[in-house]
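Colleague: from the sequence below, what's the structure:
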Amino acid sequence: MIIAIDGPAASGKGTIARSLAAHFGLPHLDTGLLYRAVGAKALADHVDFEDEAALAQLAGALNLAALDPEALKSGAVGEAASRVAVLPQVRAKLLTLQQDFACQPSGAVLDGRDIGTVIAPEAEVKIFVTATPEARAERRYRELAGRGEPVTYEQVLADILRRDERDSGRASAPLIRAADAVVLDNTALGRDASIARALEIVAARTGR
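Modeller: Below is the predicted model:
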């Protein structure tokens, strides 16, 4: 069983995807970490974000086993990830890596922006997780402030809106809801209620 979880930044799709993976005993991949890793490496190596070939080279050298989620959670890395994710050469380098993960014999849970439309259009379950920009900004602000990052809510909201526009407007694999995806709007839902709703969607689609 392949479960595809898509949605904009700070929508809670990662939390839902991790919970579903644990519930069903499936491997999980946060595909956004791949772009965050490329963005972080570009920042560390002072690679020009206009140099698509150099950024694609970084993507081609990525090692899934070496990803450190905690080290990739900063706001600066998130912004860098959004910038590299619009580049077709970078996306092409990471496409096979993601598709191979999805096609494991046991199945998998993947979350990102184009799982149900590009990475695994054959997925049995597709969920599009969303919330208002204001709700997502509040969640991301609490997360970043809790780690001691000097940000304001207004800055985070502006970043969320900018990333939404970039993700939805890019020419290569834009953020769009797959036609057969179920929308899960969790603006007014807490963590547990969001997960419960996702489990209901899986059960309705698969009987599991």
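Colleague: from here on, just use CA atoms for contacts and neighbour counts.
Modeller: Noted.
Colleague: for the protein, list the residue farthest from the centre, please.
Modeller: Distance from the C-alpha centroid of the chain peaks at residue 207, with 26.1 Å (Cα atoms, centre = their mean).
Colleague: please give me the structure for this one as well, since I'd like to look at both together:
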Amino acid sequence: MSENVAPVITVDGPGGSGKGTVTQMLARKLGWHLLDSGALYRLTALAAIRQQVALDDEPALVRVAAGLDVTFQPTPPGDPARVLLAGEDVTSEIRTETCGDNASKVAVMQPVRDALLQRQRDFRVSPGLVADGRDMGTVVFPDAPVKIFLTASAEERARRRYNQLMEAGVDVNIDALLEEIRVRDERDINRAAAPLKPADDAQVIDSTGLSIEEVLDRCMAAAGQA
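Modeller: Next comes the predicted model:
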């Protein structure tokens, strides 16, 4: 890696594995920038719907993705990064199950991924970047010096999401959540464009049964910063 290229820690894995929380904590601890790549796909899906673009209209989706006006803003520990779309706070809106499902549909299209690729790489600036996603280590930053693949059982991820939604006052069925997670995993793992999998040189961390502090400690150790 060139001395002029800022270092990157990639944290890949399925939704609900804890990577969103961990990447923010890592970025704060290291004083590095943060990229929530999954938000870009959710933002593309949301912007498409707002512009009345069908989620199977690939050329139009590419134009939406290329024209995204997005800003990430840091938040207090424990909160998701604040996401602005054309200046509007859409942090909560893009975290709904519907938006997540739509994002997964959009993400299978290689031309859409290509449109967002350079935008993601532009986040790589000094002093460093912690990148959260599904293909950060395999596609976006293949030369990253530290790659982490964070996972957890589908049951554990459904339980976490269920508790999160119930605490927010949203009535939800845990069996339905589990089925949605399994369907999304199947689609993400088997898609032709950048399937969800650990990079060959990634360090795999299973967060099932671990506290977020224990997961952070393991990620810091993997990053050589413990």
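Colleague: rewinding a little: how far away is the residue farthest from the centre of structure 1 from residue 200 of structure 1?
Modeller: 9 Å (Cα to Cα, to the nearest Å).
Colleague: please apply the same query to residue 59 of structure 1.
Modeller: Taking Cα to Cα, one finds residue 59 of structure 1 at 36 Å from residue 200 of structure 1.
Colleague: the two: which has the busier surroundings?
Modeller: Between residue 59 of structure 1 and residue 200, counted using other Cα atoms under 10 Å, residue 59 has the larger neighbour count: 24 against 14.
Colleague: show me what the more buried one aligns to in structure 2.
Modeller: Residue 59 of structure 1 maps onto residue 65 in structure 2 when the alignment is built from TM-score structural alignment.
Colleague: longest single helix anywhere in structure 2?
Modeller: If you go by DSSP state H, structure 2 has its longest helix at helix 174-190.
Colleague: which residues of structure 1 fall in helices?
Modeller: 13-24, 32-44, 52-60, 75-84, 88-102, 133-146, 153-169, 191-206.
Colleague: let's see the distance spanning stretch 43-59 of structure 2 from one end to the other.
Modeller: So stretch 43-59 of structure 2: terminal residues 17 Å apart, Cα to Cα.
Colleague: just put the helices of structure 1 in a markdown table and tack on distance to residue 179 of structure 1.
Modeller: As requested, these are exported to a markdown table (distance: least, Cα to Cα, whole Å):
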| stretch | distance to residue 179 of structure 1 |
| --- | --- |
| helix 13-24 | 18 |
| helix 32-44 | 22 |
| helix 52-60 | 29 |
| helix 75-84 | 24 |
| helix 88-102 | 20 |
| helix 133-146 | 22 |
| helix 153-169 | 16 |
| helix 191-206 | 15 |
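Colleague: so which of those helices is nearest residue 68 of structure 1?
Modeller: Closest to residue 68 of structure 1 of these is helix 32-44 (Cα to Cα; 8.5 Å).
Colleague: ok, residues contacting that closest one?
Modeller: Helix 32-44 of structure 1 is contacted from outside by 48-49, 55, 58-59, 62, 64, 67, 69, 72, 77-78, 80-85, 94, 111-112, using Cα atoms under 8 Å, 6 or more residues apart in numbering.
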